[in-house]
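Student: Sequence and predicted structure, then a few things I'm wondering about:
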Amino acid sequence: MQRNVHPRLALRALACAAAACALLSGCINLAPAYETPASPVPQALPSAGAATAAPLNATDLSWRDFFVDPRLQGVVELALANNRDLRVAALNIERARAQYGIARAGLFPTLDAGAGGSRSRTPGGVSTSGEARYATQYSADLGLTAYELDLFGRVRNLGEAALQSYFETEENRRSTQISLVASVATAWLQLAADEQRLELARSTLDSQRKSFDLIQRSHALGSQSGLALAQSQSTVDAARADAAAFDSLVEQDRNALALLVGATPPAELLPTTATADAAQLLVPPAGLSSNVLQQRPDVRAAEHALRASNADIGAARAAFFPRIALTASAGTASSTLSGLFASGSKAWSFAPSISVPIFDGGANRSNLQVAEAQQKIQLATYEKTVQTAFREVADALAERRTLAERLDAQRSLLGATSRSFELSQALFKSGASSFLDVLDAQRAYYAAQQTLIGLQLTEQTNRLTIYKSLGGGWSEGAEKNG
């Protein structure tokens, strides 16, 4: 229907319609009441045994404070600025924010302003008067198009699901940053250890070559057998192979670090040989509540996904109820452009509509079943994420519990093999022992040195694992610089 009304009345009617939309929207929420699931892990984290450092809160400690080596700090900062995976995670946040904006826009009316004009000619042969007729019309209006009254919370729950998805993406970005920081530090420490192994292999090769030269001269004089010469040659070749292998590993470590950083790190930021404590040691106090795992970004992301699936159920339930849409407009119409805003040219229209689901072949019910199944999937995923987090912490603490003893035993073993090697050399020079005893002692000494380097790397990476598994590695300052 269309009729002329006073312009103030028309605008007032449109304003009232918009106000009614806002008041009626979201009267009922059919989503299940959300409750944080019970934790499926023990209430307390395992003990790390005797504490060797003051306990610190990983979630309150930024990566800059955790890493004590300035070179490692510089490499991590480069990675946060250049790593492509972190860039993708940040762009995903922007996309999720925009998607939430789209979903939230459905809560508000859409007002459109338009203006138009038309001119038509009717031939005299079809005109009732027998003469050609010309018709002209101009119009200008402000309209509300198909706005849904969200009486049962369908649009609001869709917006809530989009909001929780946005929060989930933010947490995923934080989780990506924590993983990146830990991966860069691990790669940096691995490079340091392999460079130490390479240096050890090269020094061992030099020592083996000197021994081989001595045996070769002795063999030429007849004081050493061909067996001793062959055995000495085998140790030289084995040392050469080790040195070449570690040289290749060092290059691969540098390539891996460059990929994580997203650029080639400057030489001054690379480790030279073995580094002392590159990161602080965090020891959770005995009886620490496992609720600290709720601060991990991956656990928080899983909970946001669970909340989003909860809201999807509400949207699916609302599909069973009627949907009311409003279309209205107010404006002016005239046959002349000069009379477009003259008195008596005002017009308005109001066209509400209601859609009641009667038969859809079971589509709505199936959509609800999908939403409910997805909610159960997200619940199981959340519980599995918490369990995985607990295991990561428990495994790291279990390794920490024995590391001090293993390192102490390995250092003692290294001292014993060193003395054994020295004694075997002395006995060989005095003629009281064969060169085979020297070779065996040297191999044991070399293996003990390599094992100690590996254990020291394990101890350093264990610090990283505890820090990461407790949710450390994120801070607002890190976000700004990242």
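Tutor: Yep, it's here.
Student: C-alpha from now on. contacts and neighbour counts both.
Tutor: Will do.
Student: how close does residue 153 sit to residue 196?
Tutor: 64 Å (Cα to Cα, to the nearest Å).
Student: and if you look at residue 121?
Tutor: Plainly put, residue 121 is 93 Å away from residue 196 if you go by Cα to Cα.
Student: Also residue 63?
Tutor: Relative to residue 196, and taking Cα to Cα, residue 63 is found at 25 Å.
Student: out of the two, which sits in the more crowded spot?
Tutor: residue 63 (25 against 21; other Cα atoms under 10 Å).
Student: just checking, the more buried one touches residue 476?
Tutor: No. In this structure, residue 63 is not within contact of residue 476 by Cα atoms under 8 Å, at 10.9 Å.
Student: so where do the helices sit in the stretch 301-450 of the chain?
Tutor: 363-430, 435-469 (DSSP state H, counting those that start in this stretch).
Student: Could you tell me the angle between the last one and helix 363-430?
Tutor: Yep, that's helix 435-469 we're talking about. Angle of helix 435-469 versus helix 363-430, following axes from the mean of the first three to the mean of the last three Cα atoms, to 10 degrees, is 150 degrees.
Student: What is helix 435-469 packed up against?
Tutor: On a contact count with 3 or more Cα pairs under 8 Å, 6 or more residues apart in numbering; DSSP states H and E, helix 435-469 meets helix 154-221, helix 226-261, helix 363-430.
Student: and among the ones you listed, the most buried is which?
Tutor: Highest mean neighbour count among the helices and strands packed on helix 435-469 (mean count of other Cα atoms under 10 Å): helix 154-221, with a mean of 21.
Student: what about the spatially closest residue to residue 83 that is not a sequence neighbour, how many neighbours?
Tutor: With Cα to Cα, 6 or more residues apart in numbering as the criterion, residue 83 has its nearest non-adjacent residue at 4.6 Å, and that residue is residue 262. Using other Cα under 10 Å, residue 262 has 17 neighbouring residues.
Student: what sits against residue 262?
Tutor: 78, 79, 82, 83, 84 (Cα atoms under 8 Å, 6 or more residues apart in numbering).
Student: Show me how to select, in ChimeraX, the buried members of those residues.
Tutor: The following ChimeraX line selects those of the contacts of residue 262 that are buried, judged by 16 or more other Cα atoms under 10 Å:
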select :78,79,82,83
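Student: Could you export the contacts of residue 262 as TSV, including secondary structure?
Tutor: Shown next, in TSV, are the contacts of residue 262 (DSSP: H, G, I helix; E, B strand; the rest coil):
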residue	secondary structure
78	helix
79	helix
82	helix
83	coil
84	helix
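Student: here's the one I want to compare it with:
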Amino acid sequence: MTQSTRLSRRGLLAGLSSVGLLAACGTTTPFTAPKADVADRFAGNSPARRAGANTWWAAFRDSQLDRLVNDGLARNLDVMSAVASIREAEANARLVGASDLPQITASASGQRGDSTGAGTVSETSSGTLGVSWMIDVFGANRAARRGARADLDAAYLSADVARLTVVSAIASAYIDARYYQNMRDLTRQSLESRKQSLRLTEQQDVLGASTRIDVLQAEQLVTQAEAALPPLETGFDQSVNRLATLTDSTSSAVAAALRKSGGTQPRARYSASVGVPADVIRARPDVRMSERQFASAMAGVDQAQAAFYPQLTLSGSVTPLNISGGGSMKTWGFGPQLSVPLFSGGANSARLSAAQARAEQARLAWRSSVLAAVEEVENALAGYNRDSRLVAAQTKLVGNAEESVGLTRDSYEYGESEFFPVLDAERVLLSSRQELAGALRQQSLNFIKLSAAAAGGIGLKAAAS
């Protein structure tokens, strides 16, 4: 063994020892998910039971709504786009994982010609088999793999967010469609009642028992009811169009299905409770997605930090060469290559600063998602916990108004009172029915908001119906 060979090996060992010491200094710690400080309990809430949480819309017991939700989950374009992003993240994770494995390449070439100009034609062929493996001494590849896994988790959670958003949007649009449909039916019923009152007034006018003013007031009530119909029909059409968009269907098909199944307003047959705030927030896919994005950003910091350290690559190749008339030969080589970033013009420092800024932005975005989640649950609970009292009060008002209309009309027919009480009772009845329909609508919408805010993680307890 020559002296130069011994020196080369000593230099190589010294370089590898230095790399090992630097690697010990550059070791990164695994990412730890952050924890949010939230209240011990949500306001006005009892512990939850999670039975049926994943299909919270089944609380409405509405087969038409179930079909629309199933269609939306299967055909909604946003959901399909989110699923496609999962495939992209999976491919990226495989790509990052492949960079940590030895890379094997092969090439071949052939040539025929006169290389000397002496009229001698020769043929040459060769093939090369190369192997290259970058040893992940300072964790750059490990950080890249952690980031890719976090991105994949975030992609799956993004699909969950899309599904939850679509389901809540479909349920809300369906509640709106049924509301306008019911309001339209109530207005038509009131219109028929007012037309009866108008005919009665006209008969009394012929007999001299009423005045022209009574007839005009009755006509005004009829006209008011007729004028209220177009906005309700427009609201119904717009809700149907929204459902068609969410389910990738046609408006005519959705409208036909809604008309065929009747116009009764759906109402959740369960009372809701959310449970422990920390568990609810942890179950929300948007919060979990923000946490995984934070993890990915932290992995990016580790990657940027690893760029300050040397890179060690082991590579080798084997090349057999065949020459016609001249025999064959084979060349080979194998050894390490050490690359040290001595001067980059501040590029590595800039990349590290940018990665740290992205990580801080991701942390703040996660914190913001937690605060928004708590606010959404609290707001939904505040409305839903009071809706039942409002519905009960409005139901009682409708009953009183219906009885009042019957009594005042009988009294007017018998000539015991004037027509004005009948007109006033008609107005009160329609107003009471409209307010009851609005209360039922708001109760259902608040149930949907609560279910979406808790990511379906609500306790469902059968309510007395």
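Tutor: Good, I have the coordinates. Keep in mind that what you see is a predicted model, and the values were worked out from it rather than measured.
Student: what residue of the second structure takes the place of the residue nearest to residue 83 of the first structure?
Tutor: Aligning on TM-score structural alignment places residue 262 of the first structure opposite residue 248 in the second structure.
Student: What of residue 171 of the first structure?
Tutor: With TM-score structural alignment as the criterion, residue 171 of the first structure pairs with residue 157.
Student: Thought residue 289 was touching its match, still the case?
Tutor: Yes. Look at residue 157 of the second structure against residue 289 with Cα under 8 Å: they come within range, at 5.5 Å.
Student: tell me the contacts of the equivalent of residue 190 of the second structure over in the first structure?
Tutor: Correspondence of residue 190 of the second structure to the first structure, assessed by TM-score structural alignment: residue 204. Contact partners of residue 204 of the first structure, counting by Cα under 8 Å, 6+ apart, are 239, 446.
Student: Residue 291 of the second structure now?
Tutor: 33, 34, 362, 363, 366.
Student: how near is the aligned partner of residue 343 of the second structure in the first structure to residue 320 of the first structure?
Tutor: When the first structure is aligned by TM-score structural alignment, residue 343 of the second structure is paired with residue 359. As judged by Cα to Cα, residue 359 of the first structure and residue 320 of the first structure stand 10 Å apart.
Student: One more: residue 459 of the first structure?
Tutor: Shown here: residue 459 of the first structure relative to residue 320 of the first structure, a distance of 59 Å by Cα to Cα.
Student: One more: residue 477 of the first structure?
Tutor: Where residue 320 of the first structure is concerned, residue 477 of the first structure sits at a distance of 48 Å (Cα to Cα).
Student: Serialize the helices of the stretch 301-450 of the first structure to CSV and add fields for distance to residue 10 of the first structure.
Tutor: Shown next, in CSV, are the helices of the stretch 301-450 of the first structure (distance: least, Cα to Cα, whole Å):
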stretch, distance to residue 10 of the first structure
helix 363-430, 39
helix 435-469, 63
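Student: Might you report the residue contacts of the residue nearest the centre of the second structure?
Tutor: Compute the mean C-alpha point of the second structure, and by Cα atoms, centre = their mean the closest residue is residue 161, 2.2 Å away. Applying Cα under 8 Å, 6+ apart, we find residue 161 of the second structure in contact with 285, 286.
Student: for residue 256 of the second structure, same thing?
Tutor: For residue 256 of the second structure, the contact set (Cα under 8 Å, 6+ apart) is empty.
Student: separation between it and residue 69 of the second structure?
Tutor: Distance of residue 256 of the second structure to residue 69 of the second structure, computed by Cα to Cα: 17 Å.
Student: for residue 409 of the second structure, same thing?
Tutor: Here residue 409 of the second structure is placed at a distance of 46 Å from residue 69 of the second structure (Cα to Cα).
Student: out of residue 359 and residue 320 of the first structure, which sits in the busier spot?
Tutor: residue 320 (15 against 8).
Student: In the second structure, what sits opposite that one in the alignment?
Tutor: So, by TM-score structural alignment, residue 320 of the first structure is matched to residue 308.
Student: pretty sure that match is touching residue 341, no?
Tutor: Yes. With contact defined as Cα under 8 Å, residue 308 of the second structure reaches residue 341; the gap is 6.5 Å.
Student: What lines up with residue 131 of the second structure in the first structure?
Tutor: By TM-score structural alignment, residue 131 of the second structure lines up with residue 144.
Student: Where does its match sit, in terms of helix or strand?
Tutor: Per DSSP states H and E, residue 144 of the first structure falls inside strand 133-149.
Student: List the buried residues of that strand.
Tutor: Of all the residues in strand 133-149 of the first structure, those buried under the rule 16+ other Cα under 10 Å are 138, 139, 140, 141, 142, 143, 144, 145, 146, 147, 148, 149.
Student: State the distance from the match of residue 171 of the first structure to residue 291 of the second structure.
Tutor: Distance of residue 157 of the second structure to residue 291 of the second structure, given as Cα to Cα: 10 Å.
Student: Same check on residue 222 of the second structure?
Tutor: 59 Å.
Student: check contacts around the aligned partner of residue 243 of the first structure in the second structure.
Tutor: By TM-score structural alignment, residue 243 of the first structure lines up with residue 229 in the second structure. Contacts for residue 229 of the second structure (Cα under 8 Å, 6+ apart) come out as 184, 187, 188.
Student: Repeat that for residue 309 of the second structure.
Tutor: 22, 138, 340, 341.
Student: how does it look with 10 Å?
Tutor: Contact analysis of residue 309 of the second structure by Cα atoms under 10 Å, 6 or more residues apart in numbering lists 19, 22, 23, 25, 26, 137, 138, 140, 339, 340, 341, 342.
Student: likewise residue 84 of the second structure?
Tutor: 78, 90, 155, 159.
Student: which pair in the residues you listed spans the largest distance?
Tutor: Spanning the widest gap among the contacts of residue 84 of the second structure are 78 and 90, at 18.7 Å by Cα to Cα.
Student: Burial check on the counterpart of residue 469 of the first structure in the second structure, number of neighbours?
Tutor: Alignment note (TM-score structural alignment): residue 469 of the first structure maps to residue 453 of the second structure. Neighbour count for residue 453 of the second structure, taken as other Cα under 10 Å: 27.
Student: was I right about residue 453 of the second structure contacting residue 280?
Tutor: Yes. If you go by Cα atoms under 10 Å, residue 453 of the second structure and residue 280 touch, sitting 8.8 Å apart.
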